[in-house]
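Participant: how would this look folded up:
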Amino acid sequence: MRERRANDEFRLLDNRRRAKSQKIARQNNEFKNQENEKRAEALKISRQNDEFKAHENKRRAEVLKIERQNDEFRTEENKRRAEAHKIERQDDEFKREENKRRAEALKTARQDNEFKEEEKRKNALRMYNSRDKYKNNFDAMKSNYESNIKEGPTHICSCCGGLWFAYSIREYTIEMLANKGLKTEFINTVCYLKHAIIKLCATCRKDIMSNKIPNIALSNGLAFYEIPDCLKILTELEERLISPRIPFMVIRTLGFSKQFGLKGNLVNVPMNVDTNVSILPRSFSDTYTIQLKLMRQMKNKNAFMYETIRPKVVHTAVKYLVQQELYKDEGIVISNDWMKEYPNEKENFIVKNEDKKINETENTGEDSDHDDNWNESDDKPINPVVTETLLNDETEDQTDTGIKFAPGENNRPISVLMDLKVDELTFPKIYCGKQRKIKENVKLTYAKIAKSELRMFDRRCGRVSKLFFTYKKLQTRKFVDAISINLRKTKNTKNVTVNQMLNRDYVNGLVHNDDAFTFLRFDRSSPAFWELKKKELMAMNRQLECATIFLTLSAAETQWSELLVILTKVLENKVITLEEAQNLSYEKTCELIRQDSVTCVRYFEHKLKCLWEILSAPCGPFQGYELVDKYVRTEFQVRGSPHVHALLWLKNAPKYDKNNPESIERCVEFIDKLISVSSQLTEFSEELISLQRHKHSHTCKQHVNGCIICRFGIPYFPISKTIPSQCFPQRDPAVTSRKLW
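Facilitator: Okay, the predicted model is just below:
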């Protein structure tokens, strides 16, 4: 047979015959499987020979290289390999080993400086191309903006318990953190909230990865106690009756469709809880209620707080509180005998004369406008109205009915900085009559504690009284620190003595040199602060020349369905759709907004951040005019919601010259490109027109030469094209008033 196969023609015919018979035989699955096993065993034995193995691998590589020159074959093979690799990586052990192998290989390769630099260059180029592609695609940016504004601070950090946006949170498991070298005991300590998925914010993540416990971790003593049922149902005045401290604050409504503001200072007055409880009747049922007036002084006409309270609820709450350690340390007990009169041993509680009359003038309408023909505001306001705002400590329509008492009249006020337990003693409903037990080795400022409380997933500190109390205490602390620093750093106050401070000429010298007001720079409402901001803005004008565009942005919380979805999830732990949010009643919408003003402000800041990203993009509204710089001022006007004024500097923007017709023409073209007016109705016409409609109110009313005009000069005369305002003649107030009003 060997001799016959030496003939090429015979060998070819014999091979064809064998292949044909083999093909027929392999149609039998049993024979096929046996043959495959036999071939595999033979190949396995043969590949034990290194020379044979190397030769076969080389042959396979050559064959595969030739086959991969076919694009269709290469695509199919890559797809098959990817599927096979995906299935293999479902095995955790294989995945872990492969990741380890890749990391080791990359670590070895990075020891070569040339490879390391090339990798950095490729990563930077890939990131640049990705960002450039994104910034030049307006549809993608718009879609991303619409997606981002649906996100809110709804993600809870497992360490600090704060509410964060999605971009600030990263998710881990205990195994993932353990693989980073963290011990299980340490992980259980820092992760106060126990969940299968551990969420960490950027602040906590940085410390935890360094094997440190973050200062604001709940495990450091910042966690709230669970509120008992007897304290949950307390009203504002009922809480004041059982609190050893009264925070006298003038919280005033600011007018129609506005929120609340704080007037004057915070006065922290201690009082006797037993005295307060003794004011209540001796016998009462579970449903018994009385009208109670909390007075600053008995001689004042109006009450500080006026409310219908439930004596049974007050007594149940105070019995619980006197058993707590904090109240025991303060020596607070409830006697069985009712006190019939107040002690007169201490000095009278001193208040300013303007505080006595503050409630008398609140509703006199001095600032309101009685001209019905002028005030045209008749629609529902965008922001919550007076009865829908955060808290109302004012008293309206007071009568002589009810019990009057002034528990702090004969007590001397205590500084909120000297009273170390003032928060816990002032708000027993929040702290449950217990003191925060912060670990001794943890360094926390009051500002960090306040941030932790306001960001907490437990929204109990969102009350307006607590917000204003925290603000005034923090402001007082900053004033004290600023004064201390100012006395050490100011050149004219190096060695200040008491005698110098009592010298009027020395103090006048400090005022003349502005050294007396330097410490006020951090306070937004002070002249020193605005002097600093004015210098910053003037410096920008000198370097960048005059700003190109003035932009105003206002919050419209009641019309933001995304915000209502977020508030419902944060406050009620309930998920609703955008359609359901749009169908909420106006009263329910305002209730959600007033319950959590902190989340509303954080969402406004987030939405503004997303908007700046679009305005700064090359494909944004200022296409062709790059946004060089901006100056942003955020303020809270009388209506209470955030309001932004911004000056924008655009590159290659035309300069206005009233004496140059070409300059005026270029400016008109520039304005028409950014600001458009059309008489053609679209699906958005009514919505956009409603946002641009001006309604006369007392805020725009101006008296000029005995005539009433709008200080904005509205209505504007219709024109067919854009004309600079300097081209218009000055209006005659008399003609304007006769024509408009």
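
Participant: going forward, measure contacts between C-alpha atoms and count neighbours the same way
Facilitator: Noted.

Participant: Now for this structure: which helix has the highest residue count?
Facilitator: As assigned by DSSP state H, the longest helix anywhere in the chain is helix 464-489.

Participant: just the strands in this protein please.
Facilitator: Taking DSSP state E as the criterion, the chain carries its strands at 155-156, 163-164, 169-172, 198-201, 245-253, 260-270, 290-294, 305-309, 403-405, 549-554, 627-636, 642-650, 701-704, 707-710.

Participant: which helices and strands does the third one pack with?
Facilitator: Applying 3 or more C-alpha pairs under 8 Å, 6 or more residues apart in numbering; DSSP states H and E, one finds that strand 169-172 contacts strand 198-201.

Participant: 10 Å - rerun?
Facilitator: Applying 3 or more C-alpha pairs under 10 Å, 6 or more residues apart in numbering; DSSP states H and E, one finds that strand 169-172 contacts strand 155-156, strand 198-201, helix 202-209.

Participant: buried sites along it?
Facilitator: For strand 169-172, a neighbour-count test (16 or more other C-alpha atoms under 10 Å) marks residue 169 as buried.

Participant: Next: the last one.
Facilitator: For strand 707-710, the buried set under the neighbour-count rule, 16+ other C-alpha under 10 Å, comprises 708, 709, 710.

Participant: Mind putting the helices and strands packed on strand 169-172 into TSV with distance to residue 496?
Facilitator: Output for the helices and strands packed on strand 169-172, formatted as TSV (distance: least, C-alpha to C-alpha, whole Å):
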stretch	distance to residue 496
strand 155-156	49
strand 198-201	45
helix 202-209	41
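
Participant: Mind checking these for the one nearest to residue 238?
Facilitator: With C-alpha to C-alpha as the measure, strand 155-156 is the member of those nearest residue 238 (31.9 Å).

Participant: Can you get me the start-to-end distance on stretch 307-315?
Facilitator: Start-to-end span of stretch 307-315 (C-alpha to C-alpha, to the nearest Å) is 17 Å.

Participant: Buried ones in it, by neighbour count?
Facilitator: 307, 309, 310, 311, 312, 313, 314, 315.

Participant: Alongside the first, I'd like the structure of this one:
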Amino acid sequence: MALPLQQRTRHVHLHKYALHLIKYYDQKFGQHVRFRYYIYNLMMRHRSQQSVAMCIKTNLEDSLPHNLHGLKEYLQNKPSNELPNHIMRYAASLRGTRAFWSKSRRDLTTMIEQLGAPTLFFTLSSTDTKWPDLHKLLPKKMSTTVHNNRRQFIENLVNNPHITALYLHLRFQIFHDEVIVKQLKAIDHWYRYEWQHRGSAHIHGFLWLPEAPNIDNLDWSDHASIQSIKHLFDQYITTWNPPTKEARLNKQYMPAISDPCLADTEIISRSDPSIDYTKLLNVVQRHTKCSEYTCLKKKNSTLECRYKVP
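Facilitator: Predicted coordinates for the structure are as follows:
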């Protein structure tokens, strides 16, 4: 005998229920290869039924009916292609759709019209295969060897994309609160997440900083205007590398570990920030492959990087 259905004492939204299943303790939903696509498709269908609106654009010339009875009569008596041309779907709330990105583009365009050109454009990339704090949160334990660790790092990311995406989101929220708001004191911002074909996420965005000159109205023939722009960006952008040229050639700047991105947060918090920046700069900000087609140029019969990047 089937039990009668009981009404919930508290309404549960579908997206909250889906998030609960994704975070379930045994990871059978989060790690399932197809479930994440199934629940996403179900949420999109559910949201489309609630949010997608049908709008009929009418004007006096077309004389289209404004009520349901009139529309039925119009379709029965005058079958033509006029009515579909006046119907538009508004799906701006459905993430990933053309309407959603069109709305995002219009929002950005409106911000530029109101605030002027953005001061800074930024890109934040995630070193998800190296962050030790991230991999501490992933279910699978790491091996004792570096080679096996590397393979397990990648396997963990593939099997737990929900944890990786949420970790990046929370990390960016901290960066937003501590750097963009407190340090840069940005008056407004716009950003979007993007995922590469191999799955790694990154963030593109614009910042509007206070007291920044309006680039749109800049007089490039005026020396004072150019100096004001230089003074502004000199506060935020530097090209300083502490080690000397001899030290870089002898690789004396190299850190004790192979990659500073693998350093644990507790170790970084107790170390000298200037040393950490030096290690990070000279290991990450490097050209691993140089060629004459990209950056190598002849200078005094020797090939050198025209960007002066080690």
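
Participant: returning to what we had before: distance to residue 620 of the first structure for the buried residues of strand 707-710 of the first structure - can I get that in a markdown table?
Facilitator: Output for the buried residues of strand 707-710 of the first structure, formatted as a markdown table (distance: C-alpha to C-alpha, whole Å):
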| residue | distance to residue 620 of the first structure |
| --- | --- |
| 708 | 42 |
| 709 | 38 |
| 710 | 35 |
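
Participant: closest to residue 56 of the first structure out of the strands of the first structure?
Facilitator: In terms of C-alpha to C-alpha, the element of the strands of the first structure nearest to residue 56 of the first structure is strand 169-172, at 45.6 Å.

Participant: The closest one aligns to what range in the second structure?
Facilitator: Taking TM-score structural alignment as the measure, the second structure aligns no residues with strand 169-172 of the first structure.

Participant: Give me the neighbour count for residue 157 of the second structure.
Facilitator: Number of residues near residue 157 of the second structure (other C-alpha atoms under 10 Å) recorded here: 20.

Participant: aligned partner of it in the first structure?
Facilitator: Taking TM-score structural alignment, the alignment pairs residue 157 of the second structure with residue 593 from the first structure.

Participant: Burial check on residue 69 of the second structure, number of neighbours?
Facilitator: Other residues close to residue 69 of the second structure by other C-alpha under 10 Å number 9.

Participant: sorry, that was for residue 137 of the second structure
Facilitator: Here the count is done by other C-alpha under 10 Å, and residue 137 of the second structure has 12 residues near it.

Participant: excluding its backbone neighbours, what's nearest it?
Facilitator: Among residues not flanking residue 137 of the second structure along the chain, residue 163 sits closest, at 7.9 Å (C-alpha to C-alpha, 6 or more residues apart in numbering).

Participant: so the one you found touches residue 133, yeah?
Facilitator: No: at 11.8 Å, residue 163 of the second structure and residue 133 do not qualify as touching, with contact defined as C-alpha atoms under 10 Å.

Participant: higher neighbour count, those two?
Facilitator: Each of residue 163 of the second structure and residue 133 has its neighbours counted (other C-alpha under 10 Å); residue 163 has more, 20 against 15.

Participant: Contact partners for that one?
Facilitator: Residues in contact with residue 163 of the second structure (C-alpha atoms under 10 Å, 6 or more residues apart in numbering) are 22, 23, 30, 134, 135, 137, 138, 139, 156, 157, 169.

Participant: again with residue 148 of the second structure
Facilitator: residue 142 are the contacts of residue 148 of the second structure under C-alpha under 10 Å, 6+ apart.

Participant: Next one: it from residue 293 of the second structure, what distance?
Facilitator: Distance of residue 148 of the second structure to residue 293 of the second structure, given as C-alpha to C-alpha: 36 Å.

Participant: Same check on residue 100 of the second structure?
Facilitator: Distance of residue 100 of the second structure to residue 293 of the second structure, given as C-alpha to C-alpha: 40 Å.

Participant: you'd agree residue 204 of the first structure is up against residue 164?
Facilitator: No: the pair residue 204 of the first structure / residue 164 is not scored as a contact, 11.8 Å apart, by C-alpha under 10 Å.

Participant: Pipe the helices and strands packed on strand 169-172 of the first structure into a markdown table and attach mean neighbour count per row.
Facilitator: Below are these laid out as a markdown table (neighbours: other C-alpha atoms under 10 Å):
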| stretch | mean neighbour count |
| --- | --- |
| strand 155-156 | 22 |
| strand 198-201 | 23 |
| helix 202-209 | 16 |
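
Participant: Which among the ones you listed is found nearest to residue 677 of the first structure?
Facilitator: When those are ranked by proximity to residue 677 of the first structure, the top entry is strand 155-156, at 41.8 Å, counting by C-alpha to C-alpha.
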